[in-house]
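[1] Just need the structure, nothing else, for what follows:
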Amino acid sequence: MDPTALEPAADFHADQLQAELTDSGFTSVTVLDQVESTNVWLADQVRQTGGTDLSAVVTGFQSAGKGRLDRHWFTPPGVALTFSVACTPRTAAGVPWPVEYVPWLTLLMAHSVTRAVRGTARVPAVIKWPNDVLVDSRKLCGVLATLINHPGSSVPSAVVGAGLNVSQRHLPIPTATSLRLEAGNDAAVPDRQTLLTEILREFARCYHLVSQDPGAALGPGGDMRAVLESELDTLGRRVALHLPGSTVPEQAVAEGLGTSGELIVRGDQRTARALSAGDVVHVRPAPGAARTASEQCALDDVARITAGERA
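    Just a heads-up that it's a prediction; the model follows:
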C-alpha cells in the first residue's frame, strides 16, 4: 500500500522487516505512523529497558525532527525515510567499546546509507563530514547520534537516526535533493522498506565487524576506517571552516580522520589540528575547490554499473 497523508507508514510492514533483519541481529523493528522524533522515541525506550542491542524504529512522518546543533527540519508525510537504530556497543569479549570509537557510529550510519542508495538507486552518494550524505554537493540525508548513559552501568547505549529524502519532487532549498530528483523517474526509486532493509543490514554488518576488535577496525590502517575514508567527500580538499562565534570562514586542507573520527585539518600556517563535530558550525568546500577523488570514484562507479545494465 502506498503512503498517504492519513497513513504515512502504510508502505512499511513490521513483521516482514523483523523477519528480514533477524539474521542481522535486530531484536525488534517498530513501525510508527507518526512521531515527533525517532531518536527521542527510541532513546526513551532504551532508558526504560536499561540498554538494548540493535533495535530500530521507523516512521512514516516525523513532525519535529532535529539535526546537528539543534537545527530543525521538516518533510511532508510519506516522502522521506526517517528511522533510528539503538545499540549498546560491546566487543566480542563482552566489554564496552573503548569510548574513543563510539563517535564513529555516526559515520558508520552515513556509510550504510551511502552504500544502500548507490546499490539500489544507482545514485553516486558520498559522505560529507561529520554527518551528511551528499549527491553532487546537495544534501540527500542527515545523521544524528545520541549517547545514553545508564545509572549504575559503565556501558552506554547510542541511538543513531537518519532522515533520507526519497520521493520529493520539490525541496525548499537548492542545496538539498532526493532520490527521485537524482534518479529522474519514479521507477528508479526503490520503495522505503527496501531502502530501510538494505541500510540496516549494512549497518549491522559494519557494527558487528567493528565489535570484533574496534581498534583493529577503526584505528590507523583499519579496514573499516579505510572504507569510511574512501567515501568521505571532505578529505583531500580545501575546505572553509565556519567556526562558532566567527563571521569569517577559516580555510584549511582536510587531511584525514582522528582517533574518534575527528577531522584533521591543516591551515595556512601548516599546523595540523583535530576538529570534532561540536567544534564547527559548517564545513564546506572552499570556493573553487575541485571534486575529490572519492566523489569522482563514486560517479565513475555508478556510471559503469548503469552502462552495464543498459548494455
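
[2] going forward, measure contacts between C-alpha atoms and count neighbours the same way
    Will do.

[3] Would you mind listing the outside residues contacting stretch 231-251?
    111, 126-129, 229, 252-256, 267-268, 279-286, 289-295 (C-alpha atoms under 8 Å, 6 or more residues apart in numbering).

[4] now those: which count as buried?
    111, 126-129, 229, 252-256, 282-286, 292-295 (16 or more other C-alpha atoms under 10 Å).

[5] Now intersect these with the strands, please.
    Among these, the residues falling in strands (DSSP state E) are Val126, Ile127, Lys128, Ala252, Val253, Ala254, Glu255, Gly256, His282, Val283, Arg284, Pro285.

[6] What distance do you get for the last one to Arg47?
    Counting by C-alpha to C-alpha, to the nearest Å, the gap from Pro285 to Arg47 is 39 Å.

[7] what does the helix or strand harbouring Leu195 rub up against?
    With secondary structure defined by DSSP states H and E, Leu195 is part of helix 192-212. Contacts with helix 192-212, where a contact means C-alpha under 8 Å, 6+ apart, come from 11-13, 17, 20-21, 24-25, 54, 80-81, 89-92, 97, 108-109, 112-113, 115-117, 120, 166, 216-218, 224.

[8] What segments of the stretch 101-250 of the chain are strands?
    126-128, 132-135, 138-148, 157-165, 238-242, 250-257 (DSSP state E, counting those that start in this stretch).

[9] Could you count how many residues lie near the nearest residue to Asp191 once chain neighbours are set aside?
    Excluding its sequence neighbours, the residue lying closest to Asp191 (C-alpha to C-alpha, 6 or more residues apart in numbering) is Asp11, at 7.9 Å. By the criterion of other C-alpha atoms under 10 Å, Asp11 has 16 neighbours.

[10] Please generate a structure for the following sequence too, so the two can be compared:
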Amino acid sequence: MEAAQETPDRPPLDLAALRDESFLAANGIPQLAVVESTGSTNADLLRAASENPGAYPDLTVLAAEYQTAARGRLDRRWEAPARSSVSVSLVLRPVNADGRPLPTQSYSWLSLLSALALREVLLETAGLPAELKWPNDVLVRGRKIAGILAQLGPLEGSTVPPVVLGTGLNVSLTTAELPVPTATSVSLEHPATADRTELLKSYLTRFATLYRNFCNADGDPTAGMAGGHSLHKRVEAVLTTLGKQVRAHLPGDQEIIGHASRLDEYGSLMVVDSGGHEHVITAGDVVHLRPWTPPQDESAGTGGQPAGPESGYA
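    Sure, this is the predicted structure:
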C-alpha cells in the first residue's frame, strides 16, 4: 500500500505583485483580476467581452484560484484542487502597430504562441525541460503539464473579433491528484521554483512580448521575431510531435496514421501516411506512436501495424 501523500501548502496568488503598476504597464496589460472561484475563466471572459467589449480591451487578464467547470479541447472537463494550478485567461483583440486588425486566419497560431511562451517559462524560470505537443499541450519529460484553449468570440459591433486564450498549468498537484497517469506538475519535476505568482508573472511577460511581435508582423508566422527566428521556426524547433509516427483522431470518428512531418503556414499539422499522401490536420487529438516501418510488400512479414501509444504521450 502506498503511503498517503501530504497535501502541500498552497498559498494564494500575490495580488500586490500581480497588480503592480510597473509590471502591468511594462507588459501592456490594462487590467488584471483574480477571483477565488468560478466555473471557467474562459467562459467568464467570453461572456463579458461579448456583452461589454469596451470594458475588456486587448490583454485583459482574469485568473482564478479554483475552477469548477474548466474546459479543454473537445469539451473535456476537469477539476483541480484550489490553488494547485495557474488558471488564467486573456482577452485578445489582435491589431498591428497601426491599429489594423490581423487576418483571422492568423488566429490559429495564438494557442501555439501561448504554448511557446509557457515552455520558455518552465525552462528559464522553473528550470524544467519542456516541449510542445501539437496542437496545444506542454510536456515535461513526456508528461502533460499544461494545456491551452483558444476560443473565438462573436464579431458583434466590432471589427476585431475577440479571442479568449485560456491556460492551465499544473503546479502543486501531487501524484494522487493528477487527472491521468500521463500528466505531471511543476512540483513533481523538482523545479527551481513552484511559486505560482512568479510563474504567472513570467508567463504574462513572455506571452506579451511574443504576442506584440506577432501582431506587429501582421500575424505572419514566418516573420522574424525580435531579431530572431520566426514563430513558425521557433514552434517547430520544440514541437516533439514532428518526426514521430502519430495517430490523428479527427472529428467524425475518422483517424489517420502516419509521419508528422511539418507545420503549414496556418499551424496545421502535416501527416504523411504509408502511401505517401500528405494530410492537413487542423483539429483533433494526436497520439504519438512508437516507431514503425510500413511493410514493403505482403511477404515482408511485419504486419505493417504500428505499435501502441508511446508511454506518456497518449
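
[11] TM-score of the superposed pair?
    The TM-score (TM-score structural alignment, normalised by the length of the first structure) is 0.83; 277 aligned residues with a C-alpha RMSD of 2.3 Å.

[12] one step back: now for the ones in strands among the buried ones among the contacts of stretch 231-251 of the first structure, which pair is the farthest apart?
    For these, with distances taken as C-alpha to C-alpha, the pair at the greatest spread is Val126 and Ala252 (20.5 Å).

[13] Ignoring the adjacent residues along the chain, who's closest to the residue positioned nearest the centre of the second structure?
    By C-alpha atoms, centre = their mean, the mean C-alpha position of the second structure lies nearest to Ile148, the distance being 3.2 Å. Ranked by C-alpha to C-alpha, 6+ apart and with sequence neighbours excluded, the top spatial neighbour of Ile148 of the second structure is Thr167, at 4.6 Å.

[14] Hmm, the one you found is touching Ala146, no?
    Yes: Thr167 of the second structure is in contact with Ala146 according to C-alpha atoms under 8 Å; the separation is 7.2 Å.

[15] which SS class is Val280 of the second structure?
    Following DSSP: H, G, I helix; E, B strand; the rest coil, Val280 of the second structure is assigned to strand.

[16] That one -> the first structure?
    If you follow Val280 of the second structure across to the first structure using TM-score structural alignment, you land on Ala274.

[17] For that match, give its distance to Gln62 of the first structure.
    Taking C-alpha to C-alpha, one finds Ala274 of the first structure at 34 Å from Gln62 of the first structure.

[18] Compare these two and say which is more crowded by neighbours.
    Set Ala274 of the first structure next to Gln62 and count neighbours by other C-alpha under 10 Å: Gln62 wins out with 27 against 17.

[19] what residue of the second structure matches up with that one?
    Per TM-score structural alignment, Gln62 of the first structure is aligned with Gln67.

[20] residues touching its match, list them.
    So Gln67 of the second structure contacts Ser37, Thr38, Gly39, Ser40, Thr41, Glu79, Ala80, Ala82, Ser87 (C-alpha under 8 Å, 6+ apart).

[21] ditto for Leu62 of the second structure
    By C-alpha under 8 Å, 6+ apart, the neighbours of Leu62 of the second structure are Leu32, Ala33, Val34, Val35, Thr41, Leu45, Val88, Ser89, Leu90.

[22] Then Arg115 of the first structure?
    Neighbouring residues of Arg115 of the first structure by C-alpha under 8 Å, 6+ apart: Ala125, Ile199, Glu202.

[23] quick revisit: farthest-apart pair in the contacts of Leu62 of the second structure, please.
    Pairwise over these, using C-alpha to C-alpha, the maximum falls at Val35 and Leu90, 14.0 Å.

[24] The two - which one has more neighbours?
    A count of neighbours by other C-alpha under 10 Å puts Leu90 above the other of Val35 of the second structure and Leu90, at 27 against 12.

[25] For the more buried one, which non-adjacent residue is closest in space?
    Leu90 of the second structure sits nearest to Val61 (C-alpha to C-alpha, 6+ apart), 4.7 Å away.

[26] I'd guessed that neighbour sits against Ala33; true?
    Yes: judged on C-alpha under 8 Å, Val61 of the second structure makes contact with Ala33 at a distance of 6.3 Å.

[27] out of the two, which sits in the busier spot?
    Set Val61 of the second structure next to Ala33 and count neighbours by other C-alpha under 10 Å: Val61 wins out with 24 against 13.

[28] Wait, a strand at that one?
    Yes: the assignment for Val61 of the second structure by three-state DSSP puts it in a strand.

[29] ok, it to Arg119 of the second structure distance?
    Going from Val61 of the second structure to Arg119 of the second structure by C-alpha to C-alpha gives 19 Å.

[30] Same question for Pro57 of the second structure.
    26 Å.

[31] Looking at those two, which is more packed in?
    More neighbours surround Arg119 than the other of Pro57 of the second structure and Arg119, with 26 against 18 (other C-alpha under 10 Å).

[32] hang on, the earlier thing: what residue in the first structure is paired with the residue nearest to Ile148 of the second structure?
    Mapped onto the first structure by TM-score structural alignment, Thr167 of the second structure lines up with Ala162.

[33] distance of the match of Gln62 of the first structure from Arg77 of the second structure?
    10 Å.

[34] How about Pro101 of the second structure?
    Taking C-alpha to C-alpha, one finds Pro101 of the second structure at 32 Å from Arg77 of the second structure.

[35] is it true that Ala217 of the second structure touches Ala223?
    Yes: Ala217 of the second structure is within contact range of Ala223, at 6.4 Å (criterion: C-alpha under 8 Å).
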